[in-house]
Structure formats: structure tokens, C-alpha cells
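> what's the 3D shape of this:
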Amino acid sequence: MSNLTNNIDTEKDLISEINKLNEESFELKHSNPKLALEKSRLALENSQKINYQYGIAKSYINIGWINLINGDIESCISYCKNAVEIYSELDNDSGIASGYNILSNAYCTLSQYNLAIKYAFESAKIYEYLKNEKARASVFNNIGNIYEAIGNYKDALEFYFKSLEIKEKFDDKRTIAFTLTNIGLVNISLEDYEKARKYFYMALDIFKSIKNYDSIANILNNIAIISSNEGNPIEAIDKFLEVLKIRQSINDLNGETGVLINLAHNYFLIKNYNKSKECIDKCFENLKKLKNPEFKSRCLVILANIYSKQNNYEDANEAYSEALKISEEIQNDNLKNNVLISLYKFYEEYEEYKKALEIYKLHFELTQKLVNEDIKLKNKNLELSYEINKVNEEIVIKEEEKKKLNKALKKVESLNRKLLDMDRDKNELIGIVAHDMRNPVSTIIMVSRNLMEEFDTISKDELKSDIADINSTSEKMLKLLNNILNLNALETGKVNFNLSEFNIVDITKNSFLGFKTHANIKKIKLHFHSESNTINVNLDIDCYLQVIENLVSNAVKYTPKNRNVFLNIKQSEDKVIISIKDEGEGIKKEDLKKLFNKYQRLSSVPTGGESSNGLGLSIAKSFTEGMGGKISCESEFGKGAEFILEFPVKK
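Coordinates of the predicted model:
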């Protein structure tokens, strides 16, 4: 009997020791993962000896966390799935939720976002049932990370703010600061630098209060990058110097080198080449220990830029060449493209046009490759968004009562329609890029190849003519790309209208008469009339000019030779009305309904062989309405078309 009692007491002591080891392992996982792993393995070994299932599952969870931190994702997934299986047999919901949360992080690291979001929502659902708000806040933050990773910034911000709201109830300073940092980073992606700064400074105050120096350096670095992006290198330098001091104090050689590169770049921008060179020299000294080829390539480009400004052609050329070689060796296309841009400008500055053309061709081809990869990535993210939405709907359907099922299904149908629209837009965009850029690209390649083959014999006038052809063709491509970017900016809400007061009569007249050269080619007469010499409005002048130039360009484009284009301005009470009327064949009734839709190619064709990609009128409508105006079209097929703009008058 006494032996049995001793065995029970020994087992109780061992269980207590196992639980203690697992608790210590959990606390040490970030600060000392090696020691944490040792404690978890010992806890697992002892748990298996006495078949202590809870101890085994908890050890698996801890080992899974540590493997995730160490980057061994496959092992992490294996351990966590084993833990969830044991917790399920034990009916331990908290353990299951913990396992799901780690699995969500692991799959996110593997870019398997559909599985990541599935496990995250399952984990959040269990924590909500258990009323574990702290854990739910952590999961919400992870969901925000997933949405941010696939470029869904709207939903990312929604879950970051949900996480922040819960964390603030518990005054959990450290995790609050990390969530504020995440919100700041999303706003950088959205190019809303004012909001990004606001949240970074909020996080900075907290990190300073808890003396988290690594995070302080990261925040200051982000703020410095914002200043640099905004064209304020002096302000950026001040912040980077603060970051440098911290990185050096905590012996972070990699972080120190990254900051030195940023400092060198910004010193170069303010033409302080000596300071820039000092930073680069220190980088090269650090790189003897770090062996970071990307850093080395970036340093060489800045060094080459300095040599170029100092008229040291040989050393600059050598540095550019070495930077290019490194970027190719590490297969970093973005880095390589940046080197090619600098090298192209370098050769052009030294009037080595043949070499400049060769480099420009490589840059152009690589840019096309990167654009195609970006389109593929956006397509992949679209598919992931669709899968994530399906997962969300499945979870909602499981949790909702039967009477809510129809509502949920309608929401799914709406999402599917939107996704189909997005898929159609994506295909239209690919079609436009493939169709409208093929001929210009072919022209540039043909002319540049001819220049390279006949460079030594070609006359200066012929050289200028060929370069002018390349420039003209490039401008057409740039106009198409700008239209695509403008449309994307409008759809994602990134356009900020800069309103100012101006006389719309003068601005419109100058823009309209600027089409005389194009009109003269087709012997088209331009007629301008305004009832008043001065009508003041409060609009974004650049956006307004884009609208006018698009409409006038179309009027000239679709009007046959020896005809007329009219532009009339009049004021009616508190609004100004601008009419652009042509004498083309007009617009068919069925085309009028889809006139302002994206990517619409109508049945009417330009009369002089001009190109049309179906983007201009959509952008014109978005800009007009964004500035508080209206745009409409009146047309009877066979009798031309009249586009009418209405804007409020400045009182």
C-alpha cells in the first residue's frame, strides 16, 4: 500500500514538474528559443513516460511555436496538428484554439493564405466562445497580417483596429504598440503618410516607455523612409542618424548597415558626396563580416553615382558593372532593374548612346517581365481573396441560424459577381497591355537594333530622328500606363484632389487650342466660344485638364477631314457648362449605355487610324464626379456627338 502511495506522489510531482517546464518554455520562446526547446523536449519525454496526454499536447504546442520562430515551418505544422488531435480527444477547446492559431501563422509564412485564414477564424470563434479576449485580440492581429499580405488593406485595417480595441481594454502596452506599427505600415502601402506617421509616433511612445530598443529603431526607420519618400532628405537624415545610434548600441550589424545605405542615399540627394562616401566605406567594412550581396550591390550603385558626379568615369563604370553582376548572381530582378536605370542614365550623361541603348533595352525587357509578374501576382491574390471569402462564408453558414441562410447566400452571390467583374477587368487589362503595347515595343526594338547595327555610319540627323521615334513611341506607352495607373488609383481611393481657384475660360481655351497641330493634319477647324471672359471655379486643375484633353482628343480623333470641332462655355446660375461637339459619325444608341464603362471599345472607329484603349472616358467620368461635377453625352448616330461637363461656379 505504501509503495502505491509513493508511486502516486511521484507521478503527481512529475506532472507538476512537466507543467512547470512547459510554462517556462512558453515564456522563453522569443527571448531564448534554444533553452525553450530543451525544456519542451524534456517535458515531452517525461509526459510520454507516464502517458500524460495533456503534457504531451502542451509540449507539442510549445515545440511547434519554437519551430515557427526558427523557420522550420513543416515541423511546426506537424507538431501542432498532433497537439490539436490530442486536445480534441481531451475536449480541451483552449488547446485546440491555440493549435489553430499557430497553424494559421505557419500557413501564412508559407503563403498558403486560404488555410491560414481558415485556421485563424476557427481559432477566433473558439476564443470568443471561451470569452478569452486577449487571445482573440492576438488572432485578430494575425488575420490583419494575412489580409495585408495579399494586399487587402481595407480588411487588414478592420482587423487591426478590432485587435487594438480589445488590447486597449487590458492596457497591454507591448502588443498595442505592435498593432499600431502594423496599422502604420498598411498606411504606408496606401501612401497615406500622414496617418502612417500618426500611428508610428503612438507606437514609438509606448516602445520608449518599455525600452524596446529594436522596435524603437524600426519605427524611427519607417518614419525616416516616409520623409525620404516625400522628398525631404534632410529630415530623413536626422531620423536615420537616430536609428544608426540605436543599432550600434545594440550591436545590430545588419541593421546598422541597412541604415548606413539609407543615409548614403539621402546624403547623395543633398549633394553631400563626402558624407555619402563615408557611409558607403563603413558599409563595405561591415560587409566583410555580413556577406550580404544585396547590400553590397546597393552600396556599389551609390558609390558609382558619387564617382559619376565627380567625373570619375572609369571607377563609376566599374562599380556599376560589379553591382549589375551581383544582382544577376543573386537573381534579384528588382535590384537589377534599379542598377540598369542608373547605368542607362550614366551612359546617356557621358553621351555613350550606343551603350545607353543596349542598357535601356535590357531595362525595358526586364520591366516588361516585372509587369507581367505583377499581373500574375494580382491574379493570384484575386483567387486567394475568392477562396478566403468562401472560407468566411462557410464559417458564417455554420454559425448562423437557418433563417439567416438566405441572407448569407445572397452575400456570396454578390461577392461572386464582384469577383467575376474583377476577373473580367483583369483579362481586359491583360488584353490592353498585350494589344496596345506590342506595336510600340516592336518599334522601339526595331529602331534601337538598327541604331546599334549602324551606329558607326549613321548621320547625326538620322540619329536624332531615330531617337525622336523612340521617344515618341515611349510617350505613347507611358500615356497608356498612366491611364491604367490613374484608373487603379481611382478604384483604390488613392487620388487626392488638390482643389484651387482658377479661371476656367483661360485654362480651357489654352488646352483646346493646343490641339491645333493635330487638327491641322486632318484639316479640321477648331472653334472656341465663351459667353464670358472670366468664370472662376474651385477644381483640381491637373485632373480638369486631363478631362478636357481626353474629350477634345476624342472629338478630333473621331471627326473626318475638313470638318469642325466646337467648344462652348456658358454660365447658368451657379454652374458652368462646357460643351465639346464634333462632326463625326456619332455614337450608336446601344453604345451610349456603356460609354463611360471601363475598357469599352465602341463600334465607332477613329477617322485617322488613331489608337483607342477604352480607358479615357471612364477616367474622365471618375475625375469629373470626384470634383463634384457631372458629365453626359448627347448623340444621334450619323450627326456627331456632344459631351457636356457641368461644374459648380466659385462664389
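
> CA atoms for contacts and neighbours, from now on please.
OK.

> separation between Asn222 and Leu241?
Distance, Asn222 to Leu241, by CA to CA, to the nearest Å: 13 Å.

> Next, the second sequence, to be compared with the first:
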Amino acid sequence: MKLILITLFCFFSLIGFSQPTLDSLKNQLKKKTLPDSVKIKLNLDISFYYRNFNLDSMRFYANKARLLGKEIFDKNGELQGTRNIALSYVNEGKYDTSIYILNTVIKEAKSEGESALSNLADAYNSLGKAYFSLALYDSAVLAFQQTSEIFKKLNRPVDVAGSLINLGSILEDKGETVRALDYFKEALLVFEAQKHGYGIATASFNLANIFTDQGDYDKAMLYYKKVAEYDSTAGHSRDFGGSLSSIANLLLNEGDTLNALKTFKRAIHILDSVNASCEMILPINNLGDLYLSLNRMDSSLILLNKALAIAMECEMPKQIVAIRFDLGKYFLKTNELAKAEENLLEAYKTSTDLTLKNEIANSADKLYILYKRKGQTEKALEYIEIARTLDNELFNQENTRKIAQLEAEYQLEKERETFRYEQEKRNLAYQESLSSERKIIYQFIGGTVLLTILLLLILRFYFQKKKINNKLQKTLKAVNEHNNQIQEQNEEISWQAELLSQKSKELEKQSMELTVSNNALAQLNEEKNTIIGIVAHDLKTPLNQIKGLLSLIKMEINNKEAIPDYLDKMEQSANRSINMIDRILDINALEHNTVNIKTEQIELSTLIQEVLDDYTVSTHNKEIELLFEHKEKFEIFSDSLLLREIIDNIISNSIKFSPKQSRITVELKDLPNSYCIAVTDQGPGISKEDQLKMFNKYQQVSANPTGNEKSTGLGLAIVKRYANILNYQIKCISDGKNGTCFIIEIPK
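A predicted model of the protein is given here:
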């Protein structure tokens, strides 16, 4: 349903979606008394019916319609037959051939003028689909825009909505999801107003896909249910099975395993009942993977092997990659390493041939685990390097996409606010112009009335000298009445002026609201920059640790017993970095300007020792003695990731500003109301002035690192940020000359 073929709404509106069977259409065509125009229509219907499963038959009947149209001088039938031939080449993947034929149809349809507008629209629509398939998005957009404009001229809202779906699909492929959502929602409103079931299902399907990608599963479920409801009501079993499979995946993402199992089984049963074997691959594979996660090993293996057999029969390489990967996971879990290696290597090779970066990274990661378990260190290192390189590339691409999307949303909202502001200005200017015109009209009417009265007075004075007094009284009365009218008009003008003043105040209020909105958006942009800085800072520590461990590996390359330990530490550092970044970039937390806290039981002395172990290389290079003094173990409940970052940053600062051959002491104490972690160094100390501002972002103290290390000014800001989140106290004791002591107080 990614792209709607507009002719479904144009030339087959009489068939709708209670489309007669293929046999019924052919039986009608056999009748000898049929007019040629009806034969053309039936041949076109049969041709379109074959579009998804027999392209040779599609071309055969389309050509019959074309030749018959040419014979009886029915230009519409001839053009539509040619267009259907081109469409068959689009569906076959022969895009250059289809584009050549479609441009010929467009040229001839234009020469026919208004009588061939429908043919012209259909040709542009098929041309857009061909360009879309070639990833020529700009050309596809132009073609679909032409389609939309023609359908507007023909007053066919359903077909206009179909063009909106196509435009939204292109924008979605380009990553412009905000604009794509607007097109899909606009199309859905039109389809709902027209009570067009297939259109509602198509728009809902596209909306569900976007919300699924964004992780908004509630909205995605709402739209998938609309699709499933239509497919079920219309009797489209294949599509209904696919919709149920999508719903099952959403249920699985939401943690509803039981209903996900039931829905997968129902989807497979429905697809099996209509012999839709190729469509069964995805739900069978997903169900097998789900059984694997539930340790139902026999059921998992049966389903995964079945999915693989069908995928190979249907020649679907992407599905084969996914199934081979799941089989590799299965055999790793059952410790059948030879079979695991066979399947994972097949998944890796095929995904490499298809340039599927996610799948390459996943396969390489599992191959690393496999070869590590087999003791083949060199191969394990080769694949973990591939996996990490691709993970970093994909991570950077995803972050770039998210930032671009935030900027697009900001720009779109800014444009909307500007449009509303300009609209209000135009309305106000119109009211002012209207008021001015009314004043001129009133003045003209008043002048005309006065002139008329004066003329009447002169005439009456000339013809009725004897009745001057009576006429004068009547004239004075008329003048008084006119003055009353003028007074009423003046009151009306005053009322209009008051309204204008109120409008001006409303505009001023709206301008203030716009200023507040812009300030809020600026604050959001500043928070985005802060988060980027924190991500960059938090990446440095584990990367430096990994760099140090790599140096040790080079130094001890012949000490094979030590290398696995170093590699494990490198993996731990990488995992901590990934977990921390995932936490910082959590979308729900970002929207509330917070970091999600994940509380767990922690043994403080063990956590501190792990942090100190990470700085073995750094302290060795600077000949610093790092002491840890504690008498017993203390269990607390806290967020280990955030607490580790606090301790890590303080230790890192102490090492950075300590001179060579000095000592850093870490003490863990049990106080009456709290646990205290004190880190004392013999560095230059922190002045009272620096202590007042050292927790600010990008603030650097006056002292310099002793080993030419770089300082971003973010470390202590991160410490303070995470301490506030955990409700811990951070204290600094220093006279600015002889060392510094940082104290972390953890409430009991």
C-alpha cells in the first residue's frame, strides 16, 4: 500500500471494491452483442485485474483494448490501453521502457485537450510511480503534483487524496516525516468524508507505519486497527493477514506477549487459508523468534526452518537474511556452534551483497560472540570491529535524522506562527480600509442630502413666497432630523473606532504570545545543544579508557592470558557509553527536560573500585598513587549509571589536575544520615571565585591540567546535573592552594 495507483479510483469506479471475479469479466467479454465501447472497458478491467500476478496477461488484454480503441476511433480507450501496457512494465521493473511509453501517452493526451484529461492524469500517476521506484524523488513529486492538479479540475476529491498519499510516501522515503504526516492526514480526512474504505485503509496504513517508526505504538495501533477492520469487511484475506501481523508486532513491542502470540497464529492461519505462502514468511519468522525468546526451542526451530524454506522458494533475500540471523541466535543458544556459524555467515554474506547495514552489523556482532566462544580471538576481533564501525555509522545517521526532524518541526511551527501573524495583520488592515470607506460614504451621503435640501429651499422660496414662514418651519424641522442622523452616524463611527482599538489590543496580545513561543523554542534549541555537549563529553571517558587498553594490548601482545581481560574491559566501557547515550537521548525524557532514573541495588565499594580500575593506565602514565580506603561494604538503591558518571567525572578531574608522583585518596564512610564518598587530591586547588562558578556549563577553572589534558568545562556541570536528579549533595573543600576534596553525600 506504499503507493496508490490512482486509476483504481479513476477508471474502475464502477467496479469499486465489490470487483467481479476474473471469470465473470471474461464471460461478459464473450457475449457477441456487446458494443465495442463495452468491450474496451472489459478488456481494460481484465488487464488491471492481472496487474499483481500475471503481467503478460495484463499486457495482452491492455493491447486488445488499445487496438480496438484505435479501430473505432475511441482515443480514450486507445490511450488507456497504452497506459496499462506501460504500467505492466513499471510493475515488472522495466522503468525506462515504461517512462518512454508514458511520455508518449502524455503527449497524445495533451493534444486531445479536455476530453483526455483522465488519461493524462493516469499517465502522470504511473510516471510518478516509475520515478519513485528509481528513487528520482523530485521527478516523482512533479508527476504526482500534475496528477493532483488535473483531478482538482475534474472535481474528483478521492483521486486528489490518492495523489496526496503518493506525495506523502515520497517525503517519508526522503525522511521528511513531518510533511509526510500532514499529507497522509489530509488524505485520510478526504477519504473519510467520501466514505471511501480502501482510501481510509491506505492512509491509515501509512500513518501507522510512521508512528511505529517513531515509537508511538498507541497511535500506530489505532490506525492499524482501521486497516484491519477494512480488510476484514472487504474480504481481502491477504491484506487482513498482513494487518494482523503488524498488530502482533505492536503488541510484542508493548510487552503483551500472550496476545502477540494469538495474533501471529491468527495471521498465519488466515494467510494459509488463501495460499498466501510468501506473505506468511514474516509472521512465521516473528513467531519463531518469539518462541526462541520464551525458550520454547522445539517450536522455534520448526517455525524458523519453515520460514526459511518458504523464503527461499519465494526468492526473498531480505527475509532469508532475517531468518538465517534468527537461526544463528537459536543455535548459539543451544550451543550448536557449527550450525550457528553456518547460518550467521550466510546472513552476513547475503546482507553484505544487499548492502543492508543494520543486518551486517547484527550478524557481525553475533559472529563476534560465536568466535569468542570458540576461542578464535582473531576472527572475533575482526567481526566486532565491523559491528562497532557500522553501529557508530548508524548511530550518527540516526542522530542526524532526529536533529534534522527537530529542526524541521521548529521551522514548520515558526512558519505557521508567521502565517497567523500575517493573517491578523491583513484582517486589521482590511478593517481599517473598510472603516475609511464607510466614512467617505457617510460624508458623501451627508453632502448630497444637504445639497438637495438647499436646492429645495431655493425653489420653494422662489415659487412660494407667500408661504415662507410655514416652509421655513418645515425646513428647520428637516434640518434637525438630519442633525440627529448625523449624530447617530457619529456614534456609529465612535463604536467602530472602539472596535478597532480592541482589535489592536488583541493583535498586541498575540504578538506577545508569539514572542513567548519563540523564547520557548530558543530554550528547546539551547537544551538540544547541551545534550549534544553531554553526549560528546560522556563519549570521551570510555573512548580514552579503550584507547589506554589498546595501548596495553600492544605492549602485551604476547601475553595472551591478559588480552581477553582487556577486551572484556573495552566491551564494558563501550556498553556503558552506549547505555549512557541511550539514557541521555531518551525521547520521552528529552520532551520533559529530564533523565529517566533506573533504580537498582548497588554495592558502593565495588562500584567505586570498578571506576578506579578504569584509570589504571592514566594514573600509571602520571605516576599517581590512587588509594581507596573503606572498612566495610554498603548496599544502596540508586541509578548505577548516573552514580558511576558522578564518581567517574570527579576521579577524572582529580587525575587531570594532579601533578606527577602525587597521591589521590578515595574514602568511603558511613555517617549517621548518609554515606560519604570523599576524593582528595594534591593538585593546585580551586579558588573561592572558581568554586562559585565551577558547576556551570562550559566553565573552566583558572588552574590548568598538569599533563596537557584537554578540558571542555562540562565535567562538573554533568556531576551537578546528575547529583540533583538523584537528590545527592556535592561539596568542594579547597583553600585554592593545597589540593581539593570533593565530597558526595548519599542520603540513607
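
> what do Asn222 and Leu241 of the first structure both touch?
Common contacts of Asn222 of the first structure and Leu241, defined by CA atoms under 8 Å, 6 or more residues apart in numbering, are absent altogether.

> So the two - more neighbours on which side?
Asn222 (22 against 18; other CA atoms under 10 Å).

> What is the equivalent residue in the second structure for the more buried one?
The equivalent of Asn222 of the first structure in the second structure is Ser246 (alignment by TM-score structural alignment).

> the longest helix in the first structure is where?
helix 405-453 (DSSP state H).

> And it, how far out from the chain middle?
On the basis of CA atoms, centre = their mean, to the nearest Å, helix 405-453 of the first structure sits 18 Å off its chain's mean C-alpha point.

> likewise stretch 192-208 of the second structure?
Counting by CA atoms, centre = their mean, stretch 192-208 of the second structure comes out at 20 Å from the chain centroid.

> Where in the first structure does that stretch fall?
Using TM-score structural alignment, stretch 192-208 of the second structure pairs with 168-184 in the first structure.

> again, but for stretch 165-178 of the second structure
Using TM-score structural alignment, stretch 165-178 of the second structure corresponds to residues 141-154 of the first structure.

> Show residues contacting stretch 206-215 of the first structure.
For stretch 206-215 of the first structure, the external contacting residues (CA under 8 Å, 6+ apart) are 173-174, 177, 216, 246-247, 250.

> which parts of that stretch are buried?
For stretch 206-215 of the first structure, a neighbour-count test (16 or more other CA atoms under 10 Å) marks 206-207, 213, 215 as buried.

> just stretch 433-442 of the second structure next, same as before
Going by 16+ other CA under 10 Å, stretch 433-442 of the second structure has these buried residues: 435, 442.

> Where in the first structure does that stretch align, residue-wise?
Going by TM-score structural alignment, stretch 433-442 of the second structure sits over no part of the first structure.

> for that stretch, the distance to its chain's centre please.
On CA atoms, centre = their mean, the centre of stretch 433-442 of the second structure falls 52 Å from the chain's centre.

> So which residue is dead centre in the first structure?
In the first structure, the centroid-proximal residue (CA atoms, centre = their mean) is Ser189; its distance is 5.3 Å.

> how close does the aligned partner of Ala83 of the first structure in the second structure sit to Asp122 of the second structure?
Per TM-score structural alignment, the equivalent position to Ala83 of the first structure in the second structure is Val105. As for Val105 of the second structure, its distance to Asp122 of the second structure is 10 Å (criterion: CA to CA).

> These two: who's more crowded?
More neighbours surround Asp122 than the other of Val105 of the second structure and Asp122, with 31 against 24 (other CA under 10 Å).

> picking up where we left off before, any of the contacts of stretch 206-215 of the first structure buried? List them.
177, 216, 246-247.

> Surely Leu668 of the second structure forms part of a strand?
Yes. Using DSSP: H, G, I helix; E, B strand; the rest coil, the assignment for Leu668 of the second structure is a strand.

> I'd guessed it sits against Glu603; true?
No. Leu668 of the second structure lies out of contact with Glu603 (CA atoms under 8 Å); the separation is 11.6 Å.

> who's more crowded, these two?
Shown here are Leu668 of the second structure and Glu603; by other CA under 10 Å, Leu668 has more neighbours (22 against 13).

> How much space separates the more buried one from Gly715 of the second structure?
Leu668 of the second structure sits 22 Å away from Gly715 of the second structure when distances are taken as CA to CA.

> Arg388 of the second structure maps to what in the first structure?
Going residue by residue (TM-score structural alignment), Arg388 of the second structure aligns to Thr367.

> what angle do the helix or strand containing that match and helix 405-453 make?
Per DSSP states H and E, Thr367 of the first structure falls inside helix 353-399. Comparing the axes of helix 353-399 of the first structure and helix 405-453 via axes from the mean of the first three to the mean of the last three CA atoms, to 10 degrees yields an angle of 170 degrees.

> Tell me how far stretch 479-490 of the first structure lies from the chain's centre.
Chain-centre distance of stretch 479-490 of the first structure: 15 Å, with CA atoms, centre = their mean.

> Contacts for that stretch, please.
495, 613, 615-616, 618-619, 622.

> Next: stretch 306-314 of the first structure.
268, 273, 276-277, 315-316, 346.

> Filter the residues you listed down to just the ones in helices.
Those of the contacts of stretch 306-314 of the first structure lying in helices (DSSP H): 268, 273, 276-277, 315-316, 346.

> Buried among these? Need that as a selection in PyMOL.
Only the buried entries of these go into this PyMOL selection, using 16+ other CA under 10 Å:
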select buried, resi 268+273+276+277+316+346
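
> how about the ones in helices among the contacts of stretch 306-314 of the first structure in TSV, adding distance to Tyr107 of the first structure?
Formatted as TSV, those follow (distance: CA to CA, whole Å):
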residue	distance to Tyr107 of the first structure
Phe268	42
Tyr273	46
Ser276	42
Lys277	43
Asp315	47
Ala316	45
Phe346	44
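
> Which one of the ones in helices among the contacts of stretch 306-314 of the first structure is nearest to Glu491 of the first structure?
Phe268 (36.1 Å; CA to CA).

> Please pull up the equivalent of the closest one in the second structure.
In the second structure, the residue equivalent to Phe268 of the first structure is Leu292, according to TM-score structural alignment.

> Skipping adjacent residues, who's closest to its match in space?
Nearest non-adjacent residue to Leu292 of the second structure, counting by CA to CA, 6 or more residues apart in numbering: Ser300, 5.4 Å away.
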